[in-house]
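Novice: Provide a 3D model corresponding to the input given below.
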Amino acid sequence: MGNTAVTVIGLGEMGRALAGALITAGHPTTVWNRSAAKADELVAHGALRAATVEEAVLASPLTLVCLLDYGASDAVLRPAAGALRGRTLVNLTNGTPAQAREAEAWATGHGASYLDGGIMAVPSTVASSQAFVLYSGQKRHFDAHEETLKALGAAKYLGADAGIAALYDLALLSAMSVMFDGFFHSVAMATSHTESSAAGFTELLVPWLTNMAQVMPAFAADVDSDAEPVLGQGLDVVLASVRNMAQASRDAGVRADYFEQSAAALEKQLAEGLSTYTAPDAVRRLRASD
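Specialist: Reported below is the predicted structural model:
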């Protein structure tokens, strides 16, 4: 029967990588972008260039959208709503769970099948063993196109709620963002010493973080369990360490906002009678409205 034809709307770096992966996998690929010249290289490799969004959607049973945000995807798709009936729309635009659910309601209201997604890759790793893409929405829509979607990277279905892919996407990105903030903070501290270099310090940091990451599944098990947490540390010990990190940061001329806020939260927990620092307590503290 041949490979499913696919349309890609949005040809930024990521959109071009998605379209390129589909072409390489043998899928007839139609592309559209507001700046038409961004399709030139893809067309040279076999893609078809659509003149309008409506023409692009009508060209394939499956349309992937990868734009800046949901405002951009709404502006592009709404004028072509009539072309969606009977087709599947997969929105890989970064956005919030609420936006994903609203997009699903709008798409299904126009007769389309809808999946929302989150791309866990950078453009250069799309379609590699390092890449995976999160999907949520009705499972029958995912099942119908899973083989095609695998051309982009491992396809991970999360559930029927269209918003869960966006939730996981942003949660994963938040871990990355905080990790990089921590990296820059630690480098700022270490390089305050005249004999230190960022490269030399990072040679120590990477194996340290790699080792520490191995405890995360055990933390996760404690969060999920109703039993007494297996892992814990004295709250007074953790607080003393956080205070030291804050002071050392200030002494090095580095902002200590994060550690100062963390110390205040730990002091509050001590005042409330808690004596042990555990993963479930840490998660609850982050969820607290105050």
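
Novice: okay, CA-based contacts and neighbour counts for the rest of this
Specialist: OK.

Novice: Can you give me every residue that contacts residue 277?
Specialist: 232-235, 238 (CA atoms under 8 Å, 6 or more residues apart in numbering).

Novice: Please list only the buried members of these.
Specialist: If you count burial by 16 or more other CA atoms under 10 Å, the buried members of these come out as 232, 235.

Novice: ok, and residue 268, which helix or strand is that part of?
Specialist: helix 257-271 (DSSP states H and E).

Novice: From the contact counts, what lies against that helix?
Specialist: Counting contacts by 3 or more CA pairs under 8 Å, 6 or more residues apart in numbering; DSSP states H and E, helix 257-271 packs against helix 235-251.

Novice: Now show me the structure for the sequence below, then we'll compare the two:
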Amino acid sequence: MGSSAQAREAARWAEQRGARYLDGAVMAIPSAIGTEEVVLLHSGPEGDFAAHKSTLNALGTVTYLGADHGLASLYDVAGLAMMWSVLNAWLQGTALLRTAGVDAATYATFARQMAAGVADWLPGYAEQIDADSFPPEVATLETDARAMAHLIEESEAAGINTELPKLIKAMADRAMAAGHGGEQYPVLIGEFMHLAVAVTKVHTMAGYRT
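Specialist: From the prediction side, this is the model:
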């Protein structure tokens, strides 16, 4: 497993030596290799991908992401962020309901419906992020923050871990303090971008381009 920076460096190294480089990431467990369930991510020159696509197809379902060699690695970790976030949210809910005698299998059915419903929001939320405009079409961040507080209260009363909901609530609180309480939930993208913005500023001050 390598980083996007390492992929780009490997591409430069190969080019300097007259070689071609195509980066890839495998989104699957080893036993699934060779089946359609495997998602194979590739990035680099499109011509190089096209030349080897028939061979790569034997390993699973291939996807070409773009010319930037680092994209496969970035999509890989972005996918893992989704996976862990969904699983951790499910574990939080499972722990809460187990205190009331509800087993994990029973909650899993409901949780799956919730996850599918949230997934349907993504295209619309993505449009808001790309437009940098977050009108409250469904609910305001302030409304969501009240629900977050309710989850924390219920979790504390049940005696289960509250680190995850408190982390999310802290991010919402910072966004609201910055004046975004009347906007829709994806306005929190600003909280996730903070480190990137800080690094960009440091590089700009140092005279580097990012």
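
Novice: Superpose the two chains and report the TM-score.
Specialist: The TM-score (TM-score structural alignment, normalised by the length of structure 2) is 0.83; 196 aligned residues with a CA RMSD of 2.1 Å.

Novice: Would you mind listing the buried residues in the helix holding residue 268 of structure 1?
Specialist: Neighbour-count burial for helix 257-271 of structure 1 flags 259-260, 262-263, 265-266, 269-270 (criterion: 16+ other CA under 10 Å).

Novice: any chance you could map the helices in structure 2?
Specialist: 4-16, 46-56, 71-98, 104-131, 141-158, 163-175, 189-192, 194-205 (DSSP state H).

Novice: What residues in structure 2 pair up with stretch 250-257 of structure 1?
Specialist: Residues 156-163 of structure 2 are matched to stretch 250-257 of structure 1 when aligned by TM-score structural alignment.

Novice: And that stretch, end to end?
Specialist: 10 Å (CA to CA, to the nearest Å).

Novice: Pull the number of nearby residues for residue 145 of structure 2.
Specialist: By other CA atoms under 10 Å, the residues close to residue 145 of structure 2 number 20.

Novice: Now do the same contact list for it.
Specialist: Shown in contact with residue 145 of structure 2 (CA under 8 Å, 6+ apart): 169, 172-173.

Novice: Trace residue 169 of structure 1 over to structure 2, please.
Specialist: In structure 2, residue 169 of structure 1 lands on residue 76 (TM-score structural alignment).

Novice: Give me the nearest residue to that match, chain neighbours excluded.
Specialist: residue 25 (6.4 Å; CA to CA, 6 or more residues apart in numbering).

Novice: dump the residue contacts of the residue mapped onto that neighbour from structure 1.
Specialist: Alignment note (TM-score structural alignment): residue 25 of structure 2 maps to residue 118 of structure 1. Listed by CA under 8 Å, 6+ apart, the contact set of residue 118 of structure 1 reads 92-94, 133-135, 165-166, 168-169.

Novice: can you list the contacts of residue 277 of structure 1 in TSV and add distance to residue 161 of structure 1?
Specialist: Below are these laid out as TSV (distance: CA to CA, whole Å):
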residue	distance to residue 161 of structure 1
232	34
233	37
234	39
235	38
238	38
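
Novice: what's the helix or strand for residue 30 of structure 1?
Specialist: Assigned by DSSP H and E, residue 30 of structure 1 falls in strand 29-32.

Novice: Touching, residue 21 of structure 1 and residue 152? I think so.
Specialist: Yes. Counting by CA atoms under 8 Å, residue 21 of structure 1 sits close enough to residue 152 to count as a contact (6.1 Å).
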